[in-house]
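K.L.:
heads up, no residue letters with this:
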């Protein structure tokens, strides 16, 4: 029997095992999940969430590890949510990111969790919002969310982070990729990693040009900075942290931080409600009413939209 109250108390004390068990409840959609989220709610809303996205091979894991080191030097407690591809056998995360962050494995002020996408598109696990709440309530001051690395479909990170960092690297065609819809629009901070390679300056120039061609900005609007790094050597990482802190200050000054978090909460509520409705519809798969509606559609006595309206009306009145 899981004692949720004890788990929450231990997580608040920063015990890694309790935090890990709570996130497992989230991933498994355990029956105790509602109780856990209710108990954690009063302690959330303090963490600053940074999302890191970009094409595979740009150095997301290395950059994340370097950012952890930089924030630890500032005395911050850091949480890392590394979303990995799912194992085709167990459905679990492949743990590649965790392997590359072993430098922080023994630091009690750093919590690293790999999560499987489990087939969820958009670069994040479906359980990520609730997992972020767990890390927030556990006292993490900064949470770094590293996406799975599937390219331009990762725009979902913009909805889950206070600040979205887009990583690019020279020689990977990223300059051209940045011109396409999605990635360019979500970036609050752009990082050209592996800047010791040929073409880094050209990538930064091209990116700056593309940003200049973007939407017209009013005076006082945030213009995403471009920072060059060599994350493997820790070069330029402090400048990335500086850019992140400037963006956070801008968000707070303009009321955008609270607005982003309200939008995030609204999307989370909507997702939970839709999942509940899907579950209830799934329970009707063998229901006579649904079968009757299907028969009426097949025989032409009812159109699919009308049938769906009747089905929804039945779900919402029960």
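P.N.:
That came through, no problem. Everything quoted here is computed from the prediction, not taken from an experiment.

K.L.:
CA only for contacts and neighbour counts going forward, please
P.N.:
OK.

K.L.:
Break down this structure into its helices, ranges please.
P.N.:
Assigned by DSSP state H, the helices in the chain fall at 4-12, 16-27, 33-40, 60-73, 96-99, 128-137, 157-160, 174-178, 183-186, 200-212, 237-253, 256-283, 288-298, 304-317.

K.L.:
buried ones in the longest one?
P.N.:
Taking 16 or more other C-alpha atoms under 10 Å as the basis for neighbour counts, the residues of helix 256-283 that come out buried are 257, 260, 261, 264, 268.

K.L.:
Same question for the fifth one.
P.N.:
Taking 16+ other C-alpha under 10 Å as the neighbour-count basis, helix 96-99 is seen to contain the buried residues 97, 98.

K.L.:
got another, please set it beside the one above:
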């Protein structure tokens, strides 16, 4: 196994095997992960992270492929993180993603990686934040995170992306599903794909109406645009890119981009801390200290909250 500094150096040069190995260390929660993240830290923070979400059948993978083409024409290095709910062993629907993006497979300026959620709710793999950091440090200009279409849990993408794109299609009852799922609250750009189908204009109008009903924006606030596309033919994709660039410029002007990234980092730190604490507590199962606290609760000498405080103080050394 190569040492971490060498892997990071090779990833910085754009070597896909080194990037793949680093992401594998992330997915496998390798003991070397701390070293990897420390080595990557000085190089991260430059990529523009786009979250692409929406119900199944809306054309997310086809739209992602079209976005790759548009950004490559502009000379940008692009990475795609396709997060799927299927088994990490069987591959599941990942094959479909790979087939639809196969035209980019030989392009050295494009890196595509599939990740399984492994049961993690929210549409994103638990390892996704660290995988995004690997791709960022590897010099990718744009990272597209394409999430599974799982309805209400899709809103987690808003916590991981700089800009969230919600993809809908006519004739699927998407607007109703979107309202139920809460996606109307997370989108920065809305795309009505398959706009050559009947009902595309009606879907766009209804979406616009629902956004207007729910908005509480003041002067100067960002109003999410609605763009119609036919991703399979590349139609409307340039307009989507323009909307994304406008949103990025607006965020930079108003300090929103830095605030979102800071909030994202804080959430990641909190998640790692809670995971570490949970692991320490799990190690106490069968430990006499935990049994003693439980016995005092049963005897009425201690309440559960006080017991929990004692337990946390015990595993953290009282800090």
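P.N.:
Received, thanks. None of the values given here were measured: they were computed from a predicted structure.

K.L.:
care to give me the TM-score?
P.N.:
After superposition, the two chains reach a TM-score of 0.96 (TM-score structural alignment, normalised by the length of the first structure), with 317 aligned residues with a C-alpha RMSD of 1.4 Å.

K.L.:
Tabulate the helices of the first structure (TSV), appending distance to residue 111 of the first structure.
P.N.:
Putting those into TSV (distance: least, C-alpha to C-alpha, whole Å) gives the following:
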stretch	distance to residue 111 of the first structure
helix 4-12	11
helix 16-27	7
helix 33-40	17
helix 60-73	10
helix 96-99	11
helix 128-137	8
helix 157-160	19
helix 174-178	31
helix 183-186	26
helix 200-212	32
helix 237-253	19
helix 256-283	22
helix 288-298	47
helix 304-317	41
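
K.L.:
Among the ones you listed, which comes closest to residue 166 of the first structure?
P.N.:
If you check each of these against residue 166 of the first structure by C-alpha to C-alpha, helix 183-186 wins as the nearest, at 7.4 Å.

K.L.:
Show me what the closest one is packed up against.
P.N.:
The contact analysis (3 or more C-alpha pairs under 8 Å, 6 or more residues apart in numbering; DSSP states H and E) places helix 183-186 of the first structure against strand 163-168.

K.L.:
mean shift of the strand it packs on relative to the second structure?
P.N.:
Here the mean offset of strand 163-168 of the first structure against the second structure after fitting is 0.3 Å, by mean C-alpha distance after the TM-score superposition for the first structure.

K.L.:
now that strand: how far from the chain's centre is it?
P.N.:
Averaging C-alpha positions (C-alpha atoms, centre = their mean, to the nearest Å) puts strand 163-168 of the first structure 12 Å from its chain's average.

K.L.:
quick one: residue 231 of the second structure and residue 62 touch, right?
P.N.:
Yes - shown here, residue 231 of the second structure and residue 62 form a contact pair, counting by C-alpha atoms under 8 Å, at 6.1 Å.

K.L.:
Give the full set of residues in contact with residue 118 of the second structure.
P.N.:
Taking C-alpha atoms under 8 Å, 6 or more residues apart in numbering, we find residue 118 of the second structure in contact with 85, 86, 87, 88, 125.

K.L.:
Could you check how many residues crowd around the fourth one?
P.N.:
The burial metric for residue 88 of the second structure, expressed as a neighbour count using other C-alpha atoms under 10 Å, is 14.

K.L.:
ok, the residue nearest to it when sequence neighbours are not counted - contacts?
P.N.:
Leaving aside its sequence neighbours, residue 88 of the second structure sits nearest to residue 116 (C-alpha to C-alpha, 6 or more residues apart in numbering; 5.3 Å). Taking C-alpha under 8 Å, 6+ apart, we find residue 116 of the second structure in contact with 83, 84, 85, 86, 87, 88, 125.
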